[in-house]
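Peer 1: Sequence and predicted structure below; questions after.
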Amino acid sequence: MKFIGLDLAWSARNPSGAAVLEESGDGAVLTSSGVLGDDAEVLAFLDAHTSGPCLVAVDAPLSVPNLTGQRPAEAQLAAVFGKYQAGAHPANRTLLGRYNGGVLRGEWLRDALAERGIWDEPADVADTQARVCLEVYPHAAMVALFGLERTLKYKRKKQGREVMLDAWDEYHRHLSALTGAKPPLTGLDALLAVSPGGLKGAALKNHEDEGDAVMCAYIALYAHRFPARCEVFGSVAEGYILTPTLPERWKLT
């Protein structure tokens, strides 16, 4: 089984993070990570890694039937994770249609994967022969997996660089701790050897995208091993988000 993470940019003109985990013992090892370019490069990467059983976890809306507003998935996620500042951006066709000539990139990817026999079906996440794609959201997952009181502020926003770099230090510590987590993840040495303090501009954004793709892939691994510890907000028909959920909600899923 391979677990593939994509931090998919809404516009094909922007880079997307990508990562591949391969099953190893009771966990997985990171075997590939980096950034991808246009649609052709994304598909070439997927074609190289999805010949067998695989879960492809994508941080981008895979189904957006609503013209305006938000999907039920975002509203339901916010009801649980909003107090941790981990609500997702509203997804609608008007907003996302501003990119790629009106073609929603997540839906394009979902359809391209379906043509390759990889189906958008979160109910099959535990199947050892699954060929499934999933919509995921790393920020909510980090809250649940890392026991955070609020999301890590490592994104390039308006906060000061010192705040951002402190958040990066914490993010790297949590990623490093995955070597002893259940399930464990190894092979992160090269990624964690990068110092965000020495990066600016596109280099920093690429590191961010790559790290988020690793988190997407780990969400797929975690959901495969512990489906009862995960929650699906929304529905396949109206759009959904799968994420590891809070421990107090495990018995409710």
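Peer 2: Nice, thanks for sending it over. Remember, it's a predicted structure, so these values are computed and weren't measured experimentally.
Peer 1: Every contact and neighbour count from this point should use C-alpha atoms.
Peer 2: Noted.
Peer 1: Sketch out the helices for the stretch 51-200 of the chain, chain order is fine.
Peer 2: In the stretch 51-200 of the chain, the segments counted as helices under DSSP state H, counting those that start in this stretch are 72-81, 93-96, 105-115, 138-146, 161-177, 189-192.
Peer 1: now the second one: how far from the chain's centre is it?
Peer 2: Pointing back at helix 93-96 there. Relative to the mean C-alpha coordinate of its chain, helix 93-96 is positioned 20 Å out (C-alpha atoms, centre = their mean, to the nearest Å).
Peer 1: Comparison target below:
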Amino acid sequence: MNFIGLDLAWSVRNPSGGAVVALEGGGGRLSEAALLGDDAEVLAFLDRHAGPGCIVAIDAPLRVPNETGRRPAEADLGAVFGRFQAGAHPTNRRRVGDASGSVRGERLVAALEERGFVHDPRLVAGEQARRVVEVYPHPAMVSLFGLARTLKYKNKGQDKVILHGAWAELHAHLKALETAEPPLHGLDTLLGTDITPLRGRSLKNHEDRIDAVFCAYIALYAWHWGPARTEIFGTLEGGYILSPTLPERWAGA
């Protein structure tokens, strides 16, 4: 069973992050973190790593029926995670579509469905399946790391001390996943990267890989716990976001 994370750029002109976490014992181990280009390269990466059992978790809108405004998913997510500064930006076809009106996430889902994947976030814990789901790292980090607010590792224009501190905190939280339930191993090389000299594209490349790894972990976590500790914001028909939810919202809490 593999768990693949994609930090998918909305435009094929920008690199996307891809990561593969393989099921190992009761947890997962990172086997690859890569930078990917156009749709063909993304699909080739998925074809290499997707076995009979595979969950692909994508940080990008996968279903956008609305031309303007925002999806109910963003409103529902914001009602729970807005106080942590972890709400999602409004998503609509005018914002995320290309010149032809096509949404990259929707194209990718269609290609995966042709390969036998099912686009459905309603995961059953421990069930082998081929699924593709939409995720969003910020609320997941709040839930999994117990954050009071999101880590500001993406704010490139801020003071370098604050930026580097956010990266150090993020690396520490990811390292701590070795003792989480489920655990994640194999990040030593990636987390050993010194980000202090990185600028521009080199820093963004590291960010894309890290976000892809975290998306893969969200897939592992959702598969491990199912609806007991995850939540679907929005609907499959109108657009949704699947995320680990706050402990206070766990089933039976």
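Peer 2: Happy to help now that I have it. This one's a predicted model, so the numbers in the text were calculated from it and none came from an experiment.
Peer 1: What does the superposition give as a TM-score?
Peer 2: Overlay of the two chains. TM-score (TM-score structural alignment, normalised by the length of the first structure): 0.97; 252 aligned residues with a C-alpha RMSD of 1.3 Å.
Peer 1: still on that earlier bit, ok, which of the helices of the stretch 51-200 of the first structure comes nearest residue 210 of the first structure?
Peer 2: Judged by C-alpha to C-alpha, the one of the helices of the stretch 51-200 of the first structure that comes nearest to residue 210 of the first structure is helix 189-192, at 8.4 Å.
Peer 1: Packing partners of the next helix-or-strand element following the closest one?
Peer 2: Using DSSP states H and E, the helix or strand that follows helix 189-192 of the first structure in sequence is helix 201-225. Applying 3 or more C-alpha pairs under 8 Å, 6 or more residues apart in numbering; DSSP states H and E, one finds that helix 201-225 of the first structure contacts strand 2-7, strand 16-24, strand 27-36, strand 54-58, helix 138-146, strand 239-244.
Peer 1: Against the second structure, what's the mean shift for the third one, could you check?
Peer 2: Averaged over the aligned pairs, strand 27-36 of the first structure sits 0.5 Å from the second structure after superposition, using mean C-alpha distance after the TM-score superposition for the first structure.
Peer 1: Please compute how far the following helix or strand past that strand lies from its chain's middle.
Peer 2: Next helix or strand after strand 27-36 of the first structure toward the C-terminus (DSSP H and E): helix 39-49. Per C-alpha atoms, centre = their mean, the displacement of helix 39-49 of the first structure from the mean C-alpha position of its chain is 17 Å.
Peer 1: Buried residues in helix 39-49 of the first structure, which are they?
Peer 2: By 16 or more other C-alpha atoms under 10 Å, the buried positions in helix 39-49 of the first structure come out as 39, 42, 46, 49.
Peer 1: and if you look at stretch 220-232 of the second structure?
Peer 2: 220-232.
Peer 1: so which of the residues you listed comes closest to residue 113 of the second structure?
Peer 2: Of all these, residue 113 of the second structure sits closest to residue 223, with 19.3 Å by C-alpha to C-alpha.
Peer 1: Just give me the neighbour total for the residue lying closest to the closest one once chain neighbours are set aside.
Peer 2: Leaving aside its chain neighbours, residue 223 of the second structure sits nearest to residue 125 (5.0 Å; criterion: C-alpha to C-alpha, 6 or more residues apart in numbering). Residue 125 of the second structure: 15 surrounding residues under other C-alpha atoms under 10 Å.
Peer 1: if we can go back for a sec, got CSV for the buried residues of stretch 220-232 of the second structure, with distance to residue 98 of the second structure too?
Peer 2: Listed next are these as CSV, based on distance: C-alpha to C-alpha, whole Å:
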residue, distance to residue 98 of the second structure
220, 31
221, 32
222, 31
223, 32
224, 36
225, 36
226, 34
227, 34
228, 37
229, 35
230, 31
231, 30
232, 27
